[in-house]
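>>> sequence below, structure please.
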Amino acid sequence: MNHLLKNKLFISTRPKGQSDELNRLLKEAGAETVEMPLIEIRPANLSEKENDILEQLEQFQWLIFTSPNGVRYFFEVLEKRGIANLPEKIQIAVIGPKTEEELSFFGYSPAFVNPGNTGEHFAAAFLKKVENNSYQPRILLALGNLARTVIQNELSGVAACMRLNVYKTVIPDLTDEKTVQLIKDNRYEMLIFTSPSAIQNFMKRFNDISAKNIRLACIGETTASEARKQGIQPLVVAKNASAQGIVESIIQYYS
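All right, here's what the predicted structure looks like:
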């Protein structure tokens, strides 16, 4: 595997500070990497009503996190409000090992970990866990403003779900011009995308480049679906939605 990607330049579009593992794995395979964040994660501005929800967490039986960002910004909001601990009776469910790892940083362990990596996988598995309850559980989902509604929709018949957007995704103010020029001059191997919103922001920034000339790798099918919607056919779609998974899929592509 070493140096299979030698002299190939990959551009990561992940948020600033979130490409370390991806860069390390690519460099171990001989690749060069450049970062060009196309999304920026910021704390959401919660309304008074939304802040009140945080003071009444004891009303919920479950708290669901679908990403490390959701975990991070949820506990950041709690800290700002002086809430030291979650109610003892509340159980936590998460999507994926990275979200579980972030949760452990705050001293909590999930009662349920999704076996897959998507909202559809989570909803199907979690539905089996709660559908035979003698009561309808109250569930709080800590999400970002662009997160899909698939979990709430799938659980609506067996649970009372409340959504709390604790972070928001925006287009970064600045993009490095040297990296922009690499793309315009077609001097890169692949762009790496890990979210549909990054695809959308890319097309807004680079609307003068033909979609058929864009080479990209996607972290999973949800992101790949957005690429196809924009007229781009991904060269690589990771089966395992993680940095490790996307690098393994890229290496497999070149093998």
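>>> from here on, contacts and neighbour counts on C-alpha atoms
Will do.
>>> start and end of stretch 143-158, how far apart?
End-to-end span of stretch 143-158 (CA to CA, to the nearest Å): 20 Å.
>>> list the buried ones in it?
Taking 16 or more other CA atoms under 10 Å as the basis for neighbour counts, the residues of stretch 143-158 that come out buried are 143-144, 147, 151-152, 154-155, 158.
>>> looking at these, which are in strands?
Filtering the buried residues of stretch 143-158 for membership in strands, criterion DSSP state E, returns 143-144.
>>> before we go on, could you also do this sequence so I can check it against the first one:
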Amino acid sequence: MTALRGKTIIATSNVKKAEKLGNLLKNHGARMVKFPLIKISAANNPSLEKATQLNDIQWVVFSSSNSVTYFFEWLRAIQQTSHETTFKYAVIGKATAETLAQYGKKADFISSCKNAESFARELINVLGATPQQILISAGNLSSDNLLHILESKHFCRKVITYKTQKIKYAETAIQNLIQNQDNDIVLFMSPSAVEAFYTHHSADLNQTHLKVAVIGSTTQKALQAQGVTPDFMPSLPNLEVLVNEMAQYFEHNQPKV
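This is a model prediction of the structure:
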């Protein structure tokens, strides 16, 4: 066991991502408590029905596992699955590549960058000088930074394939864990979760001794916008890296006896 043994981690991610994280933490002897502050679902966007002209698309770009999952749901909804074999795929992060592999597809380019901006610049170098036709699968709250950088050199189209909703989670027992400091760290995995927490819960909870962790630089910026500096952030936006480095964090930040 590691320094995570006996720790209580409150995770604000959506249910699907929390399940994988929970298994990883359990292997280290830690307890994860689900505190879902966002809900992910397919986008109900009429423009999706019109975006069926995919014959010219050469690359499809994914910046998250959700963008993969809901892209393939969208293809099936508009009955354009025949195009799957003609696309090349670019992804950010190992987890996104693994989700793509679940659909029988191999990423042609995998970036280990920490944010969409660096990913876009790296991909531009990979694609070379010849302009490419690119489709970006994204969520309704995603920024346009990836689109703007790529379209400076290539022809790009962004399709909103899923939506993120910020929710108020009303389970008193979990709020008491935070209020009574019966947790070791609260983990934010998206800017939306940060915003939902500080919109719906911050006024009700004692944050004096609250320790927080984030995954990803955009989540870090969202937390800093609330005037809060994260106590811990992994070197890469990857769940395995997160858990291993969190164990190291607690090993070096054990309370003095």
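>>> hang on, the earlier thing: widest-spaced pair of the buried residues of stretch 143-158 of the first structure?
Using CA to CA, these reach their maximum pairwise distance at Gly144 and Val158, which is 23.2 Å.
>>> okay if I get the buried residues of stretch 143-158 of the first structure as a markdown table plus distance to Asn213 of the first structure?
Putting those into a markdown table (distance: CA to CA, whole Å) gives the following:
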| residue | distance to Asn213 of the first structure |
| --- | --- |
| Leu143 | 34 |
| Gly144 | 31 |
| Ala147 | 29 |
| Ile151 | 35 |
| Gln152 | 37 |
| Glu154 | 37 |
| Leu155 | 41 |
| Val158 | 46 |
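>>> and which of the buried residues of stretch 143-158 of the first structure is nearest Pro172 of the first structure?
Nearest to Pro172 of the first structure, judged by CA to CA, of these is Gly144 at 16.2 Å.
>>> from Glu40 of the first structure, how far off is the closest one?
For Gly144 of the first structure, the distance to Glu40 of the first structure (CA to CA) stands at 12 Å.
>>> could you do Thr223 of the first structure as well?
To Glu40 of the first structure, Thr223 of the first structure is 17 Å away according to CA to CA.
>>> settle it for me: which of these two has more neighbours?
When Thr223 of the first structure and Glu40 are compared on other CA atoms under 10 Å, the one with more neighbours turns out to be Thr223, at 21 against 15.
>>> ranges for the helices of the second structure?
According to DSSP state H, the second structure carries its helices in the segments 15-27, 47-50, 65-77, 94-101, 116-127, 145-150, 172-179, 191-200, 217-224, 239-252.
>>> mind checking which of the ones you listed is nearest Ala3 of the second structure?
Evaluated with CA to CA, these place helix 239-252 nearest to Ala3 of the second structure, the distance being 5.1 Å.
>>> and that closest one, what does it pack onto?
In this structure, helix 239-252 of the second structure packs against helix 15-27, with contacts taken as 3 or more CA pairs under 8 Å, 6 or more residues apart in numbering; DSSP states H and E.
>>> got a list of what Met36 of the first structure touches?
11-14, 175-176, 179 (CA atoms under 8 Å, 6 or more residues apart in numbering).
>>> of those residues, which are still contacts in the second structure?
With the contact criterion set to both residues aligned by TM-score structural alignment, their matches' CA atoms under 8 Å, these that also touch in the second structure are 11-14, 179.
>>> can you list which of those residues are found in strands?
In strands, defined here by DSSP E, the members of these are 11-12.
>>> pick out the residue nearest the middle of the first structure.
Nearest to the geometric centre of the first structure sits Ser67, at 5.5 Å (CA atoms, centre = their mean).
>>> tell me the residue in the second structure aligned with it.
Aligned counterpart of Ser67 of the first structure in the second structure: Ser64 (TM-score structural alignment).
>>> any idea how far the equivalent of Gln175 of the second structure over in the first structure is from Val236 of the first structure?
Taking TM-score structural alignment, the alignment pairs Gln175 of the second structure with Val180 from the first structure. Taking CA to CA as the measure, Val180 of the first structure and Val236 of the first structure are separated by 22 Å.
>>> those two: which is more packed in?
Ranked by neighbour count (other CA under 10 Å), Val180 of the first structure and Val236 place Val236 first, with 22 against 14.
>>> now do the contacts for that one.
216-218, 246, 249-250, 253.
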